[in-house]
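Trainee: Sequence and predicted model, in that order:
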Amino acid sequence: MKEPSQFALLKSRRFLPFFLTQSLGALNDNIFKQALILAILYKLNISDDAQGSSTLLINLCALLFILPFFLFSALGGQFGEKFAKDKLIRALKLSEVLIMLGGAAGFLFNNLYLLLSVLFCMGLQSALFGPVKYSILPQTLHNEELIGGNALVELGTFLAILGGTIGAGLILAGTDYWAQVTAFCVLAVALLGYFSSRFIPSAAAALPQLKLSLNIPVETWATLRRGLGQTPAVSRSLIGSSWFWFVGVTYLTQIPEYSKDFLGGDESVATLILTVFSVGIGLGSMLCEKLSGRQIEIGLVPFGSLGLTFFGLLLWWNSPDLVTSASQQNWLEILAYSHSWWVLFSILGIGLFGGLYIVPLYALIQSRTPENERARVIAANNILNALFMVIAALVAMLLLTKAGLSIPQLFLVLALMNIAVNTYIFKIVPEFTMRFIVWLIGHSMYRVRHQGFEHIPQEGGTLMVCNHVSFIDVVLLGGALRRHTRFVMYWKLYNLPVLNFIARVAGCIPIAGRSEDMAIYEAAFKKIDEYLKNGELVCIFPEGKLTTDGELNPFQGGVTRILQENPVPVVPVALQGLWGSYFSRDPKRGFFRRVLSRINIVVGKPIAPEAATPRALHAAVAELRGDKL
């Protein structure tokens, strides 16, 4: 049965009003911020002294918007736990309307100080909105919808960046009444956002008895400790997502001046580059569900990190020299130069791989955090995001104004730093690397299709039995199954290079024959018993060895011993299409034989433990496999 597309969520009241509310908020942020940045560059009378006042003001804008996230996210986390999320969102959207009244006045009266103050207030409103924004998703979506929901949120956010960027650019470049038009737009979008928030369905408070603490320093530190005190996978995902925003804010902040000084472009060129960046993020976010098979696939994170570094280096390499001419060209004129296409290609790649990097991280944080702590953990994430973005602004200012680096050289430093930061994360949490290897094998050498996965119970102790065709059966099954699975592996396979790393990190169970090593044999059954009693999914290969002719070997009696201790449902599974591959024992196998061939994983209905004899299970797996070896 074909699984529904993530876009089906846009037809659901569980998601659509929230999606519109979030997207309109992001749209308003970017209309205002981009209009202010472009006004500083092109409209307001700001002297350009030796210190580069426009450069300092642009980075100050980034600092003022981000600083409230550091100061007030802990309070936002408390609000997100204590109050009903739908009511809280409506209150915050109403405050946006009031803030934008001040923003409209700032544009109408060309008051830079008022505009900067409004920018800070926008950051405050967003800081309070952030924790509820991401903590409401696991409350309203099913687990298999989290990747799609997060991808749509990221798509909506960066389409909003795209719309706000294009809109602000067109307004400032296309009319003398830019201040009046900008004032009208920010007020209208704020009102639309409040209207859409009225339709968000009820989302109860997770911890209504929580006592609010207004001691900002103490609560900020406590929130950070709570977030970083989660499991290593969650805590390092917080760092990874914050690093993404360090990278993202650096690019987004520097692109307008990069467009002007290194491409010789006007406002439309900055708009074009930011548009391409936003489209890349949206494409990467949408690809996540396709590449992950609707599961939370953190193996995409290292893939995204590699792409961020590669395209960051490509952007630096293809950046032209500083433009000395005072004339500015529009986007159509800029496209006449070959280096401009390389710059756009690099920016698109950075955005695309950024989407592949960030969406799985958010989904992992949401899914592996306790519900009554989720808003505060996301608040901790926002604090870290803010801290990293503030540091990004300070680092950019120091490197550009004090160290004398050019903007392309700053991009080079950023790409090299990305290698160091993510190497640290993947070393501390090897699960990222393990899942990347599993995902890479499953998507580069084979085309894996799934059938009957709805038969696998989502919780409770369950035994899975599967035919054993190749050395990488565990890798392919582990990459496809949505539920974490403990695989029982022959101890010699368990100790093979690469497989051993995957097996150890995934928590597989090595087993030996009784005649080979009785201690390993008994330890394996003890572990199986422990995992089933803990309600986990355990997969065994009852043949006890790889097939040598493609046919099923008889099933051994170990399954009977397991079920005597733990009478759990047994799910039969069949692998189709692996015989003849390089990792099988087919004598005619070759490295390129059956590369990119179609592999089917077919799951049957659970069998009651009292009916799950070795013969019955053998027949069930044989029927699922059919004639396709």
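Mentor: Everything's here; your move. Residues are numbered from 1 along each chain as shown.
Trainee: use CA for all of it now, contacts and neighbours both
Mentor: Will do.
Trainee: Can you tell me how far the most far-flung residue of the chain relative to its centre is from Tyr521?
Mentor: The centre of the chain is farthest from one residue, Ser515, which by CA atoms, centre = their mean lies 47.3 Å away. Look at Ser515 and Tyr521: by CA to CA, to the nearest Å, they are 9 Å apart.
Trainee: and if you look at Ala183?
Mentor: Taking CA to CA, one finds Ala183 at 73 Å from Tyr521.
Trainee: Second structure for comparison follows:
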Amino acid sequence: MSSQFQLMRERRFLPFFLTQFLGAFNDNVYKNALVVLITFQAARYTTLSPGVLVNLAAGIFILPFFLFSATSGQLADKHEKSRLIRITKLMEIGVMGLGTLAFALDSLALMFAALFLMGTQSSIFGPVKYAILPVHLREHELVGGNALVESGTFVAILVGTIAGGVTIALPGGAVWVSAVVLVVAVLGYVASRGVPAAPIAAPDLKVNWNPLTETWRNIAFTRGNRTVFLSILGISWFWFYGALFLSQFPGYAKDVLGGDEHAVTLLLALFSVGIGVGSLLCERLSGKHVEIGLVPFGSIGLSLFAFDLWWASPAAAHAGEALPLATVLASPATWRALFDLVMIGVFGGFFIVPLYALVQARSEPGHRSRIIAGNNILNALFMVVAAGLGAGLLAAGCTIPQLILITAILNAAVALYIYTLVPEFLVRFIVWLLVHTVYRLRVKGVEHIPEEGPALLVANHVSFVDALVIMAASRRPIRFVMDHHIFRWPILSFVFRSSRAIPIAPAKEDATMMERAFDEVARALKAGELVGIFPEGRITDDGELKPFRPGIRRIVERTPVPVVPLALRGLWGSSFSRKDGPALSRPFRRGFFSRIELVGGAPFAPEAATPESLQAAVAGLRGEMR
């Protein structure tokens, strides 16, 4: 597919997207209508203050995620997912029917009961929602699919929140809200009828109905893969960050910007649009595969623009009557704050979409839904902590701009901690940065690199960053065999060590290291990994292809695997090549964004992979462009 938007024409995606969109919209119509009702008319129902009721409503909605997510994950793994989706949409019709009855009877208790059941329905739908995407989407579509889902969800939240507030404020508002939520629930069920069936992940699973023990078990599933677990912590941190920001919008609009309720809506709209734009840009920036290099990029933006939002905020809180939106927008400081808010949303999209795609791609299919259920539990926990932290800091005398600054600092600290634990994130960021600043990479034929199983990749050696360029183009990690001098290059050494590159030396220089390298290559291939080598043995000093050394034969004779020829084009003459002297002797001699290419060819069978045949294949793929 040339664009993620083509998924919107596909039956395997569009019905699911509409189901998710309508569900998110409906939840927020009802929630915000209820919040507005109890904010302005609490005295009709109880002696409790509106503030207490609003926080109680938030707690009631999120409680089912703690109680039922673990069970929901089991059900999603044990049963067919499209059928479960339809059942949850039928539940939604029933829940909205109860909400309609609550409005008709003007019963606050029934309204809260409907809110609790709405949270229950959402907690059941959550594991199915993210577990079904990798079933119906190919690996190169996961980022685009998640981007559409995330951007659509935030748009649905925005439109639903506005619609709920506006509708309940109309004469006879409760009737209008009831009509909207019932109609949308029915439309959601109709859309769910088109979701294709998905294979059952674990049909023999015995459901554990104890929510406490199963919750702990689900969290243990998330810890089974270190990268997946830390990605889930990253997702949960994003929801912590987002919840902390969203809860401050009313206060920031009123006390800092001096605006009215229209200013609050504007802040929410810009934040949501920013996340939608950032999510949709992920596919283009990631080259249509799960590019976790965008995650550090996103975290940098989340801290940088939050810091600037604090810096740009007026020092003194606004006092007096709320100003009309036009007056608020007349201030340059407001425009800077709004820009920061949009960029926080954009970089939030860069941060969250690859993490969701990574969790889906690397989770064990047999218990993927339970892993996502564990993710939902941790998300809910982080959001509750965020609400408590925000309330506590504000009660202690912290201003909203100071709270934003604390959030920016915390985000930087958490990001550094996660990237220290899993260097793969930073490695991919460095690789991604290289091919999006110094170079402009065009890729052809990389579909010949197998999506699973072992293979040996062979390429011409033009510069010190050849391995990084190939890593950027590959959807799978590659372990490169490289000269031990290049392996120890400053800065690049971090990348090579973190990607588990294999240093090698000539036999006359260090025979022990050479033998150790061949042993490690064999182990890697037997483990089903990709191994990359540069058979010329050294970086070219004249741009021409040198004879391929016989080490290729030794590798495939010991471990027979397919051999994929790759050709790097356009790197000769770049900063990291040896044209006209040592590398980096003339930095950026071709400027930024110089065009380079990686071209892949059809795999060779092990018995046909001779140095001569592979050299001829690489030379043919390279052509005249050095």
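Mentor: Looks like it came in fine. Here the structure is a predicted model, which is why all the values come from computation and not from measurement.
Trainee: quick one, which of Ala183 and Tyr521 of the first structure is more surrounded?
Mentor: Ala183 (21 against 18; other CA atoms under 10 Å).
Trainee: Report whether the expected contact of Leu53 of the second structure with Val36 is present.
Mentor: No: using CA atoms under 8 Å as the test, Leu53 of the second structure is too far from Val36 to be in contact (10.8 Å).
Trainee: got the residue ranges for the helices in the stretch 451-600 of the first structure?
Mentor: For the stretch 451-600 of the first structure, the helices defined by DSSP state H, counting those that start in this stretch cover 473-480, 491-494, 499-506, 518-533, 558-565.
Trainee: Pick the most buried one from the ones you listed.
Mentor: helix 473-480 (a mean of 22; mean count of other CA atoms under 10 Å).
Trainee: That one vs helix 499-506, what angle?
Mentor: 40 degrees (axes from the mean of the first three to the mean of the last three CA atoms, to 10 degrees).
Trainee: in the second structure, what residues pair with helix 473-480 of the first structure?
Mentor: Mapped onto the second structure using TM-score structural alignment, helix 473-480 of the first structure covers residues 466-473.
Trainee: about what we covered before: the helices of the stretch 451-600 of the first structure into JSON lines, with extra columns for distance to Phe583 of the first structure?
Mentor: Formatted as JSON lines, the helices of the stretch 451-600 of the first structure follow (distance: least, CA to CA, whole Å):
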{"stretch": "helix 473-480", "distance to Phe583 of the first structure": "9"}
{"stretch": "helix 491-494", "distance to Phe583 of the first structure": "12"}
{"stretch": "helix 499-506", "distance to Phe583 of the first structure": "12"}
{"stretch": "helix 518-533", "distance to Phe583 of the first structure": "25"}
{"stretch": "helix 558-565", "distance to Phe583 of the first structure": "25"}
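Trainee: Looking at those, which is nearest to Arg594 of the first structure?
Mentor: helix 473-480 (15.0 Å; CA to CA).
Trainee: From the chain's centroid, how far away is the closest one?
Mentor: Relative to the centre of its chain, helix 473-480 of the first structure is centred 22 Å away, using CA atoms, centre = their mean, to the nearest Å.
Trainee: okay, stretch 437-445 of the second structure sits on what stretch of the first structure?
Mentor: Going by TM-score structural alignment, stretch 437-445 of the second structure sits over residues 444-452 in the first structure.
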